[in-house]
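Participant: Sequence unavailable; structure follows:
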């Protein structure tokens, strides 16, 4: 790909503007399952179109565009093949990002950007202005989109879980409760590294139903308790450490503060809260969290926070932030201990 810093400013700006063309192109190819159809070897667009039920010439044009940025590759015979980037679009490989590509290009996720000015002027999510409800109410009413959302969450949890479990000593706690822990990938990874620990997965009933096979597949049925609940209402005071991953950034400050105070009521002086989330770095350098924060602004209504903003939030919630551990470039563990 072109090194944009070597281009004139106008050319760099044009590359930024045309970046919007790439994501929906990949989204269509992911939705059609083209990468899966190429798993057995190169094929022409005409051949692929028959399998994925697409218009042949249109599919060729999408594939050619994707190949120009390294996703797929076309040979002299007009056949397209997988590349390492295209492998990310397969549904049957470790580290698959097909769900994420589909979610990022689902209409409810990109349409709010047409009203981003609303968020800039009001501080309110463009999503709510567009659909008349927040993202969570929308997902509850649209099961097909919710499934893609949950599948993407599972992908992110599964890929990051081992690194998070390895980055911190969870083994010193007898019982670890994962609040809003999805289908249990992170909690399972923690327990696999801490054989004497037990876990509690605290989630909504619909999510716990999907967690059961994950827990069973990892052979952890005897060590993980599945517990229904709403962490905005109450949290059981039955753990030696509480983990909450990729949740707090979904909420604006007043909501996040209310959540931390609910958790604080459940903690003892020797019971930490371990927040796994993004931390926005200082300076002008590029970082995932800086545009994820715009996503929070436009769609979810939440905030990706700097270290100072995290410190202020956890202090107001009744905790002291003692350390921040980088687990992955996108996930940091914030160790917060209760204070009187």
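Facilitator: That came through fine. Since this is a predicted model, take the numbers as computed values, not measurements.

Participant: drop to CA atoms for contacts and neighbour counts, all remaining ones
Facilitator: OK.

Participant: Go ahead and measure how far the longest strand seen in the chain is from the middle of the chain.
Facilitator: Looking across the chain with DSSP state E, the single longest strand is strand 319-328. Chain-centre distance of strand 319-328: 19 Å, with CA atoms, centre = their mean, to the nearest Å.

Participant: That strand packs against which elements?
Facilitator: Packing partners of strand 319-328 (3 or more CA pairs under 8 Å, 6 or more residues apart in numbering; DSSP states H and E): helix 143-167, helix 307-316, strand 331-338.

Participant: excluding its backbone neighbours, what's nearest residue 210?
Facilitator: residue 183 (6.0 Å; CA to CA, 6 or more residues apart in numbering).

Participant: quick one on the thing from earlier: for the helices and strands packed on strand 319-328, which one sits closest to residue 266?
Facilitator: Comparison of the helices and strands packed on strand 319-328 against residue 266 by CA to CA identifies strand 331-338 as nearest, at 10.1 Å.

Participant: Go through that closest one and flag the buried ones.
Facilitator: For strand 331-338, the neighbour count (16 or more other CA atoms under 10 Å) marks 331, 332, 333, 334, 335, 336, 337, 338 as buried.

Participant: which residues does the closest residue in space to the second one that isn't next to it in sequence contact?
Facilitator: Nearest in space to residue 332, with sequence neighbours left out and distances taken as CA to CA, 6+ apart, is residue 326 at 4.5 Å. The neighbourhood of residue 326, defined by CA atoms under 8 Å, 6 or more residues apart in numbering, consists of 167, 332, 333.

Participant: structure B:
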């Protein structure tokens, strides 16, 4: 206990105090960069066959053995990797996810978000808070997508990191909603086609309609063909801000509306309402932010989008309002605990 104060700093640092909690949070950014480094080096891939001494790991990854040891030791203290004997490391359940071949691999995501142009934007979130404008554009002089489009060396990494993470989140959400009996599903903004391919595989009697721009349609056609479902899909190249095809029992809008402001969101939903039969449904796959202090991954993701672009996520009440303006009513929300939920709406 220090002289002149009743605070015991020893006690504070050895308990679940506010001080120790904030110190833990402060270390988060450093842990992120450590994960980015080991992801880029492919450490988890090297350990896939079993434990290895750090000297051998350093040789295989062209890195400094002492520095690599100190980083792996720090991560092992967080349950990411484990030091099975002195200076010998192995994978844990957490570091397995850093393997390139893991079905839920986050290796590319850590690698991407550790790039200088990304972390420089995150570091300037104060600019976004003060102005409401994306820090990414302030730091890099252009939007995220334009920045990547101008740099071919980044496009593969960006596509793999963003595509895989989004695909995993979307597929988890659609598992929470039963589409048994649906004859025709229209994927509005079908992107690379992975979600539509998964649904058509899961529901063999269903027919799909894919709607997106011509560039994405070319990619989606390959994905749907590889999944063996292309013959069950009508490919429609078009702008869903202008119109959508009629005749769908369900209109799937997956990770589209968070890219749009309220006016364009209402426009897309109105186009769907005009195209759908009275018995049709809209199935929105998107983050749904809970009200109040409830911890939820969407709150961090929404703040991330605030920095990187002009996207936003919505609460259930905010979804209900844009749906109402489009002549629809919210009837159900499933998968609330997931990073993305399913918001189901019908004609009002």
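Facilitator: Arrived safely, thanks for sending. It should be emphasised that the depicted structure is a prediction, and the values quoted were computed from it without experimental measurement.

Participant: Could I get the helices and strands packed on strand 319-328 of the first structure in a markdown table, plus columns for distance to residue 39 of the first structure?
Facilitator: Shown next, in a markdown table, are these (distance: least, CA to CA, whole Å):
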| stretch | distance to residue 39 of the first structure |
| --- | --- |
| helix 143-167 | 20 |
| helix 307-316 | 43 |
| strand 331-338 | 31 |
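
Participant: any idea which of those is most buried?
Facilitator: Of all those, strand 331-338 has the most neighbours on average by mean count of other CA atoms under 10 Å, namely a mean of 22.

Participant: what stretch of the second structure does it fall on?
Facilitator: Aligned using TM-score structural alignment, strand 331-338 of the first structure spans residues 340-347 in the second structure.

Participant: ditto for stretch 99-107 of the first structure
Facilitator: Under TM-score structural alignment, the match for stretch 99-107 of the first structure is residues 108-116.

Participant: and what of stretch 35-45 of the first structure?
Facilitator: Going by TM-score structural alignment: stretch 35-45 of the first structure matches residues 44-54.

Participant: Repeat that for stretch 178-187 of the first structure.
Facilitator: Stretch 178-187 of the first structure maps onto residues 187-196 of the second structure, going by TM-score structural alignment.

Participant: Contacts for that stretch, please.
Facilitator: If you take CA under 8 Å, 6+ apart as the criterion, stretch 187-196 of the second structure is touched by 167, 170-171, 208-212, 216-217, 219-221, 223-224, 240, 244, 251-254, 256.

Participant: and these, which are buried?
Facilitator: Among those, those buried by neighbour count (16+ other CA under 10 Å) are 167, 170-171, 208-212, 216-217, 220-221, 223-224, 240, 244, 251-254, 256.

Participant: Of those, which belong to strands?
Facilitator: 208, 209, 210, 211, 212, 251, 252, 253, 254.

Participant: tell me which of those residues is nearest to residue 150 of the second structure?
Facilitator: For these, the nearest to residue 150 of the second structure is residue 212 (22.4 Å; CA to CA).

Participant: Wait, a strand at residue 93 of the first structure?
Facilitator: No: using DSSP: H, G, I helix; E, B strand; the rest coil, the assignment for residue 93 of the first structure is coil, not a strand.

Participant: Any idea how many residues pack against it?
Facilitator: Per other CA atoms under 10 Å, the neighbour tally for residue 93 of the first structure reads 12.

Participant: residues touching it, list them.
Facilitator: residue 87.

Participant: can you rerun that using 7 Å?
Facilitator: Residue 93 of the first structure makes contact with no residue, according to CA atoms under 7 Å, 6 or more residues apart in numbering.

Participant: per the alignment, residue 316 of the first structure corresponds to what in the second structure?
Facilitator: With TM-score structural alignment as the criterion, residue 316 of the first structure lines up with residue 325 in the second structure.

Participant: Not counting sequence-adjacent ones, nearest residue to that match?
Facilitator: Residue 325 of the second structure sits nearest to residue 266 (CA to CA, 6+ apart), 6.5 Å away.

Participant: For that neighbour, what is the corresponding residue in the first structure?
Facilitator: Using TM-score structural alignment, residue 266 of the second structure pairs with residue 257 in the first structure.

Participant: average distance between whichever strand or helix holds that match and the second structure?
Facilitator: Applying DSSP states H and E as the criterion places residue 257 of the first structure in helix 253-266. On superposition with the second structure, the mean distance recorded for helix 253-266 of the first structure (mean CA distance after the TM-score superposition for the first structure) is 3.6 Å.

Participant: how far out from the middle of the chain is that helix?
Facilitator: Distance, centroid of helix 253-266 of the first structure to centroid of chain: 22 Å (CA atoms, centre = their mean).

Participant: For the next helix or strand after that helix, grab the matching residue range in the second structure.
Facilitator: Scanning forward in sequence from helix 253-266 of the first structure by DSSP H and E, the next helix or strand is strand 273-277. The alignment of strand 273-277 of the first structure onto the second structure (TM-score structural alignment) spans residues 282-286.

Participant: Can you get me a residue count around the aligned residue in the second structure for residue 9 of the first structure?
Facilitator: Under the alignment (TM-score structural alignment), residue 9 of the first structure pairs with residue 18 in the second structure. When neighbours are counted by other CA under 10 Å, residue 18 of the second structure registers 11.

Participant: returning to what we had before: pull the residues that contact the helix holding residue 257 of the first structure.
Facilitator: Applying CA under 7 Å, 6+ apart, the contact partners of helix 253-266 of the first structure are 231, 232, 234, 235, 236, 237, 248, 313, 317, 318, 338.

Participant: wait, what's in contact with residue 65 of the second structure?
Facilitator: 54, 55, 58.

Participant: quick one: buried residues of the helix or strand where the second one lies?
Facilitator: Yep, that's residue 55 of the second structure we're talking about. Per DSSP H and E, residue 55 of the second structure falls inside helix 54-61. By neighbour count on 16+ other CA under 10 Å, the buried set for helix 54-61 of the second structure is 54, 55, 57, 58, 61.

Participant: how about the helix or strand following that helix: buried residues?
Facilitator: As assigned by DSSP H and E, the chain's next helix or strand after helix 54-61 of the second structure is helix 65-76. Using 16+ other CA under 10 Å as the burial criterion, the residues of helix 65-76 of the second structure that qualify are 65, 68, 69, 72, 73, 74, 75, 76.

Participant: The following helix or strand past helix 65-76 of the second structure aligns to what range in the first structure?
Facilitator: With elements assigned by DSSP H and E, the helix or strand that comes after helix 65-76 of the second structure is strand 82-85. Aligned by TM-score structural alignment, strand 82-85 of the second structure falls on residues 73-76 of the first structure.

Participant: which residues are in contact with that stretch?
Facilitator: 67, 80, 81, 82, 83.
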